[in-house]
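[1] for reference, the sequence and a predicted model appear below.
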Amino acid sequence: MHIFLTGLGTGVNVDFSRRNLVGIGHSMGATAVLLAGTYSPNLMFSSIILVDPMLLPPLTKWDSTGLSATLGGGAEKRRDIWASREEAMSIFKSKSPWKDWDPRVLRIYVEYGLRELPTAEYPDKTGVTLACHKTQEAACFRDQLGRVRSYNLLPVLCDTIPVHFIYGAIDDYLPSEVKADILNVAARGKYASDTRVKGVGHLVPQVQPAGLADAIWTALNHRSAHHETAQSHL
C-alpha cells in the first residue's frame, strides 16, 4: 500500500501526494492502513476509517496468540481448489461464513478472489484457486508485531488526523471489552467518531455493505467538518 501510494512502484501514473487520501481498512486491513503511515517517505492521509480493526492490547488476557493460532490454522486447512467458479459459488452459498454474505459481495469475491489454475503453488492442478494463497493469509493472521504497533500508534494518530471507528453491533471475533479498550486508548488522542452497524459482527463489509457505506458516508462528512482542527495539530 505504501509503495503504491508513494509512487515507488510502477504501472500507475498518478501522483497521490496531490490527492485527498482517506485510508479505509477492515480487520487486518485496518492494521495495514495504520502501519502504511509509519514508513518513509511520509504518506499523509487526511483521515482514517477503521472498520472492526483487528487490534488487541499487548500482554493482557486479550493477547491475540490464541486468536491468531485459530485463524491461522483455519486458513491453512481451508479448501482452496475448486473445479470452476460455478462450483465454488455453489459451495460458498451453502457454508458459513459465505452463506451469510450479501449476494453482491459474494459474486465479486468469486470473480476477483479466485484465479485460474495452474499456479506456481499448484503447477499440476486445474480449475480455480484463491487469488491470495492460504499460506499468505495464515502468515497475516499469525503476525504479532503489526497489531501491537498499530495499537500503540492510536493515541498519537488520533491527535494528528481524524480517525473514525466502525464496528459491527454484534461482538463475535473481538469481545466488547477489547473494543472498549481500543476506543479508550484512542480517546487519549480524541478520535473523531465511532459507529455501530446493526445486524452484523466482524464481517461488516461482507454482510452489511449498505450499512457500512452509510457509516463511511457519515464519517467522510464528519471528517470535513473537523479537517481544519486536525490540520492545526500537524
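    The structure has been received and is ready for your questions. Residues are numbered from 1 along each chain as shown.
[2] switch to C-alpha atoms for all contacts and neighbour counts from now on
    OK.
[3] just the helices in this structure please.
    2-5, 28-36, 65-77, 85-92, 103-112, 134-142, 145-158, 176-187, 204-207, 209-231 (DSSP state H).
[4] tell me the helices and strands packed up against the first one.
    Spelled out, that is helix 2-5. Taking 3 or more C-alpha pairs under 8 Å, 6 or more residues apart in numbering; DSSP states H and E as contact, there are no helices or strands that helix 2-5 lies on.
[5] nearest to residue 195 among the helices of the chain would be which one?
    Among these, helix 209-231 comes nearest to residue 195, with 6.9 Å by C-alpha to C-alpha.
[6] how about the closest one: buried residues?
    Going by neighbour count (16 or more other C-alpha atoms under 10 Å), the buried part of helix 209-231 is 209, 211-212, 215-216, 219-220, 223, 230.
[7] OK, contacts around the closest residue to residue 205 other than its chain neighbours?
    Distances taken as C-alpha to C-alpha, 6 or more residues apart in numbering place residue 212 nearest to residue 205, at 6.4 Å, with adjacent residues excluded. Applying C-alpha atoms under 8 Å, 6 or more residues apart in numbering to residue 212 gives the contacts 166, 197, 204-205.
[8] second structure follows, compare the two:
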Amino acid sequence: MKIDPRAKVLPAVHRLSSAVAGTDRAQGEVTAVLAHATGFHGRVWEPTARRLPGVDCHALDLRGHGDTPVPEGYDFPWAAFGDDVLAVADDLAARGHGPLVGIGHSCGAAALVLAEAARPGTFDSLWLYEPAAFPPPAAGEVQSNPLVEPTKRRRPAFADRAEAARNYASKPPMDAFDPEVLAAYVEHGFVAEGDHVRLKCRPLNEAQVYVSSLVAEVYAAMAEVRCPVVLVQGVESPSGRFDRLAEQFPDARLESHPDLGHFGPLTHPERIAASIRSWLAERT
C-alpha cells in the first residue's frame, strides 16, 4: 500500500507551562508553539517552559515522535512536519489563542520555518535554535547525512526506564543534558512493551528523518518567512554557516552562544529560557 506522504496527522500536543496548566489563558499572555529536534519529543521542553512565566507553552510531538504515530513504511517528508505545526496552530486559533509565536530546535525549528512559509502570518515571530537547513548542493556534489547509519544501530529497548536513564547519562551527547531534560526524555520517550520498554521514536524512523533531510527545502523556504526571526546558534562549524542562514530571512537577527553546542536547549534550559524571555520582551 502506498502511503500518502502528506497524509493529515493529528499531532499530540502537551501544555507545558506550569504557571497556566489547568487554567484558562490569561489576558495578554503569549501563546507559544514549541517544536523539538529529531528523535526527541515535545516534553523535553518542560524545563525551559517552567522558566517562561506568562507564556502559555504548547509543545507538539512531530509525526513519528513521542505520542504521534505514523504508518509502517512512512518516509518522513519534511514538509509534513510543517503540516503538523499548522495543525497545532489551527487548533489553538480555534480555541481563541493568538497571536502565536514559534520556538524550535533543529528539525523542530525547520518545521516552524516550513509552516510559516506555507501559510504566512501563522506566527507573529519565530525563535529558532540551529534550524536544520542546508543550501542546495553544488553541481556534482553528492550529499549524505552522517547520522543515518549510527541511528539505525541505536539500541531500541531497555529493561526499564531506569536502565535507559543510566545508559544515556553515561555517554555523549546525553551525559551533558540537564538532568530534568534527560528525565523528561526518558519518562515520555518510551512505551512499555512486554518485559521491557521501547523507544517511541523508532531508530529506523529517526534514520529516515535524516535521509529525508537531504531533500528538505527548508533553506529555500526561509526567504518566504516574513515575520521577525531570532536565529540562535551555539559553537559554529563550519564558520559562517549561520550568517548565511540569517541572510536567507527577510527579517532576522543572529544570536550567538559560542559556549553551547547543537544540543543547547537540552543541556542549558535556563540559558535558553533567558534568551527566549529577552526575545519576547522585544515584541512588547
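    Nice, thanks for sending it over. Given the structure is predicted, the values throughout are model-derived calculations rather than measurements.
[9] returning to that earlier point: how about the residue nearest to residue 205 of structure 1, what's its match in structure 2?
    Aligning on TM-score structural alignment places residue 212 of structure 1 opposite residue 272 in structure 2.
[10] in structure 1, what residue corresponds to residue 223 of structure 2?
    By TM-score structural alignment, residue 223 of structure 2 lines up with residue 155.
[11] and its match, how many neighbours?
    21 (other C-alpha atoms under 10 Å).
[12] the closest residue to it other than its chain neighbours: neighbouring residues, count only.
    Among residues not flanking residue 155 of structure 1 along the chain, residue 189 sits closest, at 4.3 Å (C-alpha to C-alpha, 6+ apart). Residue 189 of structure 1 has 18 neighbouring residues, counting by other C-alpha under 10 Å.
[13] need the contact list for residue 189 of structure 1.
    By C-alpha under 8 Å, 6+ apart, the contact set of residue 189 of structure 1 is 154-160.
[14] farthest-separated two in the residues you listed?
    Across these (C-alpha to C-alpha), the longest gap, 9.9 Å, separates 154 and 160.
[15] where in structure 2 does stretch 78-98 of structure 1 align, residue-wise?
    Residue span in structure 2 matched to stretch 78-98 of structure 1, by TM-score structural alignment: 154-174.
[16] follow-up on the earlier one: export the buried residues of helix 209-231 of structure 1 to CSV and tack on distance to residue 64 of structure 1?
    Shown next, in CSV, are the buried residues of helix 209-231 of structure 1 (distance: C-alpha to C-alpha, whole Å):
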residue, distance to residue 64 of structure 1
209, 27
211, 28
212, 26
215, 27
216, 27
219, 28
220, 31
223, 31
230, 32
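[17] looking at the residues you listed, spot the one nearest residue 99 of structure 1.
    residue 209 (14.8 Å).
[18] surely the closest one is in contact with residue 102?
    Yes: Residue 209 of structure 1 is in contact with residue 102 according to C-alpha atoms under 8 Å; the separation is 7.4 Å.
[19] neighbours around residue 205 of structure 1, how many?
    19.
[20] can you check residue 139 of structure 1 too?
    The burial count for residue 139 of structure 1: 15, using other C-alpha under 10 Å.
[21] same check on residue 171 of structure 2?
    Residues near residue 171 of structure 2, counting by other C-alpha under 10 Å, number 10.
[22] the one 5 residues further on too?
    Residue 176 of structure 2: 17 surrounding residues under other C-alpha under 10 Å.
[23] which residue packs closest to it, ignoring adjacent ones?
    residue 267 (5.9 Å).
[24] from residue 259 of structure 2, how far out is the one you found?
    Distance of residue 267 of structure 2 to residue 259 of structure 2, given as C-alpha to C-alpha, to the nearest Å: 11 Å.
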